[in-house]
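> I'd like to go over a predicted model; first the sequence, then the structure.
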Amino acid sequence: MANVLITRFSALGDVAIAVPLLKAVATAYPEDHFFIATQALMAGLFKEAPDNLKVVPVDLCGTHKGLPGMFNLFRALQPLHIDKVCDLHAVHRTYLLGFLLGWRRPVFRVNKERKARRRLTRRQNKALKPLTPALERYRKVLAHAGFVVDEAALLRTLPAKNWYMAAVQERFGAKEGLWLGVAPFARHEGKCYPLEKMAFVVADLAQRPGYRVFLFGRGSEEEATMKAWKEQYPSLELPVGGDLHDDLQLMNCLDALVTMDSANMHLGSLANTKVLSIWGATHPLAGFAAWNQPTSNQLQLELFCRPCSIYGKKPCYRKDLACLNLLTPERVIDFVLEKTKR
């Protein structure tokens, strides 16, 4: 029996990618204990995890802020008697924590393929070859630590479609027609379809007979934008409040979820719903496409400058963000209608 620490502090999407793997590993190895060190916000992703998979909350803005905070976290982890460390983050903080914990313990660390990323996103002579999917990179780390699971085990972690319908209908009433989720936000401009264009898309879909549109977003700015849209189109649904588990339950009952290359894209996959993703500066080749989703559900423009960024935070060197601005609202609407037709 081993006590295994897994570190992945952020971001939400990256933690979401790891969820099916950690659930599958914990199920396959019931005699071992697994601890995922991540921000408290992510705890909702693990509400239905096996009993031997626990969340260790990490406060990156307080107790565990910066390198000194990693010493605090190291001390807090001592009662867990960690035997192995699986670092799925590979940043300065987790390197330090791994060094402290690795004095007498093996540490297994993810390979981020940084050189391949640079070749993929360079301006000239891009190496347009697929990088290892993030979930597969994580799986290799756990396998090196002695915990091997196959794709079938990962798929068994998914809830059945409409599994949470009873709870969701208590919140939103009986399901009639087509339920469509729209998650229009992303952390960086290079991944976010312009909101004025998305407003046109949302307005069109919300007014179509038989369509019920749910908006997803967290944060004060996002909620303000969604409330402004709802004032214009009262039929829109704003499922604000609750935690990530509540979002997953609703997503599980949707017919489809329209997202950016964002955390909600990965949450939709966790909820076992159809995810329709819109791509800009980033690219599925980088290994962050939604798991268990067909490539035909990805909408993107093939431009010579794409991809220019792995995470979407680099400024557009063309200054026009053509990858998103040239994508018309009409094309997005047609894409959604095609993928949701019955």
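Done, it's in.
> all contacts plus neighbour counts: C-alpha atoms, from now on.
Will do.
> contact partners of whichever helix or strand residue 135 is part of?
Using DSSP states H and E, residue 135 falls within helix 134-144. Applying Cα atoms under 8 Å, 6 or more residues apart in numbering, the external contacts of helix 134-144 come out as 17-18, 21, 86-88, 108-112, 148-149, 287-288, 291.
> Out of those, which end up buried?
17-18, 21, 86-88, 108-112, 148-149, 287-288, 291 (16 or more other Cα atoms under 10 Å).
> Among these, which ones are in helices?
17-18, 21 (DSSP state H).
> okay, these in a markdown table with distance to residue 204 next?
Conversion of these to a markdown table gives the following (distance: Cα to Cα, whole Å):
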| residue | distance to residue 204 |
| --- | --- |
| 17 | 31 |
| 18 | 35 |
| 21 | 38 |
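> Out of those, which is nearest to residue 339?
Looking at those and their distance to residue 339, the nearest is residue 17, at 23.6 Å (Cα to Cα).
> Could you double-check that residue 261 sits in contact with residue 276?
No. Residue 261 is beyond contact range of residue 276, at 9.9 Å (criterion: Cα atoms under 8 Å).
> of these two, who's got more company?
Neighbours were counted for residue 261 and for residue 276 using other Cα atoms under 10 Å; residue 261 has more, 32 against 28.
> Enumerate every residue touching the more buried one.
186, 191-192, 277-279, 282, 289.
> can you do 10 Å?
Counting by Cα atoms under 10 Å, 6 or more residues apart in numbering, residue 261 touches 13, 184-188, 190-193, 276-284, 288-290, 298, 311-312.
> Now that we have the residues you listed, which of them are buried?
Buried members of these, scored by 16+ other Cα under 10 Å, are 13, 184-186, 190-193, 276-284, 288-290, 298, 311-312.
> Where helices are concerned, which of these count?
Using DSSP H, those in helices are residue 13.
> quick one: which of the buried ones among the contacts of residue 261 sit in strands?
Judged by DSSP state E, the buried ones among the contacts of residue 261 include 276-278, 298 as members of strands.
> nearest to residue 324, of these?
Residue 324 has its nearest neighbour among those in residue 278, at 8.7 Å by Cα to Cα.
> let's bring in a second model and compare:
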Amino acid sequence: MGDVAMVVPVLRELLINNKNYKVSFLTNFQFFPFFRTFNEIDLIPFDKKKQHKGVFGMFRLYKEIKKLDLDYVVDLHSVLRTNFLRAFIKVPFYQIDKGRDEKENLVSGKIFTQLKSTHQRYRDVFKKIGISIDPSIKNQIDRLDISDLKPIPKNNKLLIGVAPFAAHKGKEYPILQMEEVIKEINKNFNVILFGGGNKEELILDQIAGKYTNVINIANKFSLNQEMDVISNLKLMLSMDSANGHIAALMGIKVLTIWGVTHPYAGFCPYGQQDQNNILANREQFPKIPTSIYGDKFPNGYEKAISSISPKEIILKIKTMV
């Protein structure tokens, strides 16, 4: 989900700079809401569980793509499935350079320097075709009406989103420490909790039940409705996870908490300043980043993100809103 959300603002840049292009975009149907503001994009649903499952499914997908009469194919994913398609598609096919060797050097400790951002890697693929993209040209995202969405509060307090979960524990701030943050910012702001999964929903319900200005919307709204809510946030507090990227594509400030992963790998949310990141203590945990996606880390490094104090997060929030 996060990778798809990261593509959206780059496509927006592309279409602002190049109004004569029409784009057909292949992605999972559940991610279609990310593209709801685009009239210039035809969305093609990819169904890996049924319609496009296995080798025969990929042949079916190839035939669907062939009918589109495309001038170019741009592969922003570079995985086994897209490599399969590349072998059959006859139009010019351009593929992202993910910088796998550089990233391997980063997590192995051979280098510790900022790598090219994923957004720039997307731009570079279009550059191969001769399409120029000026990232300085932004498209303002309007706040969307959420007046009829319950239980979003209707008072005059600013909304702050908190997305405390991540796909891997090494990227997830301990919930008891996060509750300290929520308890404090709840005094002056409306706090909207985001998450997915039944277990996460129960945890967030328990937290929301303790505080006057905290609302849990995990599993309460559709993705479209969640994006409507996000468009009204003053700030999103997120882990290195999809919610930060969704907020960024909506033009919202994102404060990202980093554990065993690191901004140097190039996965910061779109358009965010360096100071919008809070990092685990690398003096205590010198092997950070231990992996690109946070799924691998040495014993004990699951506690790295705990080296960030709730007070540090609270102070940063107050400076950003």
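Good, I have the coordinates. Values in this document were obtained by computation on a predicted structure and should not be read as measured data.
> So after superposing, what's the score?
Laid over one another, the chains give 0.91 as their TM-score (TM-score structural alignment, normalised by the length of structure 2), with 315 aligned residues with a Cα RMSD of 2.0 Å.
> Now do the strands in the stretch 51-200 of structure 1.
53-58, 84-87, 107-109, 178-183 (DSSP state E, counting those that start in this stretch).
> Tabulate those (CSV), appending distance to residue 220 of structure 1.
CSV is the format used below for these (distance: least, Cα to Cα, whole Å):
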stretch, distance to residue 220 of structure 1
strand 53-58, 23
strand 84-87, 32
strand 107-109, 35
strand 178-183, 15
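> and residue 75 of structure 1, which of the ones you listed is closest to it?
That would be strand 53-58 among those, by Cα to Cα, at 12.7 Å.
> so that closest one matches what in structure 2?
Mapped onto structure 2 using TM-score structural alignment, strand 53-58 of structure 1 spans residues 41-46.
> Go through the matching stretch and flag the buried ones.
Buried, per 16+ other Cα under 10 Å, within stretch 41-46 of structure 2: 41, 43-46.
> Just give me the mean distance for it relative to structure 1.
Compared with structure 1 after fitting, stretch 41-46 of structure 2 has a mean deviation of 1.0 Å; criterion: mean Cα distance after the TM-score superposition for structure 1.
> sorry, back to before: who touches both of residue 261 and residue 276 of structure 1?
Counting by Cα under 10 Å, 6+ apart, the residues touching both residue 261 of structure 1 and residue 276 are 290, 298.
> mind checking what residue 248 of structure 1 lines up with in structure 2?
Residue 248 of structure 1 maps onto residue 227 in structure 2, by TM-score structural alignment.
> Wait, that match touches residue 34, no?
Yes. Residue 227 of structure 2 lies in contact with residue 34 (Cα atoms under 10 Å); the separation is 8.4 Å.
> what do those two both touch?
246, 249-250.
> how about residue 83 of structure 2, what's its match in structure 1?
By TM-score structural alignment, residue 83 of structure 2 lines up with residue 95.
> Next, count neighbours for its match.
Count around residue 95 of structure 1 with other Cα under 10 Å applied: 17.
> wait, doesn't it sit right on residue 74?
No. Between residue 95 of structure 1 and residue 74 there is no contact, the gap being 12.0 Å when judged by Cα under 10 Å.
> who touches both of those two?
Applying Cα under 10 Å, 6+ apart, one finds that residue 95 of structure 1 and residue 74 are jointly contacted by residue 101.
> Return the residues in contact with the spatially most central residue of structure 2.
Ranked by distance to the mean C-alpha position of structure 2 (Cα atoms, centre = their mean), the top residue is residue 245 at 2.7 Å. Contacts for residue 245 of structure 2 were tallied using Cα under 10 Å, 6+ apart; they are 1-9, 236, 238, 251-252, 254, 256, 267-271.
> same thing but 6 Å
Residues near residue 245 of structure 2 by Cα atoms under 6 Å, 6 or more residues apart in numbering: 5, 269.
> and it, what pairs with it in structure 1?
Per TM-score structural alignment, residue 245 of structure 2 is aligned with residue 266.
> What separation do you get for its match and residue 339 of structure 1?
18 Å (Cα to Cα, to the nearest Å).
> Kindly report the same for residue 167 of structure 1.
26 Å.
> more crowded one of those two?
residue 339 (16 against 13).
> and the more buried one, what pairs with it in structure 2?
So residue 339 of structure 1 corresponds to residue 320, using TM-score structural alignment.
> how about residue 289 of structure 2, what's its match in structure 1?
In structure 1, residue 289 of structure 2 lands on residue 307 (TM-score structural alignment).
> give the contact list for that match.
Counting by Cα under 6 Å, 6+ apart, residue 307 of structure 1 touches 121, 281-283.
> Quick check: the residue located most distally from the centre of structure 2 vs residue 203 of structure 2, distance?
Distance to the chain centre peaks in structure 2 at residue 90, reaching 32.1 Å (criterion: Cα atoms, centre = their mean). Distance, residue 90 of structure 2 to residue 203 of structure 2, by Cα to Cα: 51 Å.
> cool, residue 191 of structure 2 as well?
Distance, residue 191 of structure 2 to residue 203 of structure 2, by Cα to Cα: 15 Å.
> who's more crowded, those two?
Each of residue 191 of structure 2 and residue 203 has its neighbours counted (other Cα under 10 Å); residue 191 has more, 29 against 13.
> Could you tell me whether the more buried one really is in a helix?
No. Under DSSP: H, G, I helix; E, B strand; the rest coil, residue 191 of structure 2 sits outside any helix and is assigned strand.
> What's the match for it in structure 1?
Using TM-score structural alignment, residue 191 of structure 2 lines up with residue 213 in structure 1.
> got a list of what the nearest residue to its match once chain neighbours are set aside touches?
Of all residues not flanking residue 213 of structure 1 in the chain, residue 180 sits nearest, at 4.9 Å (Cα to Cα, 6 or more residues apart in numbering). Shown in contact with residue 180 of structure 1 (Cα under 6 Å, 6+ apart): 213, 254-257.
> go on, residue 63 of structure 1?
Taking Cα under 6 Å, 6+ apart as the test, what residue 63 of structure 1 contacts is residue 69.
> any idea how far residue 75 of structure 1 is from it?
From residue 63 of structure 1 to residue 75 of structure 1 the distance is 12 Å (Cα to Cα).
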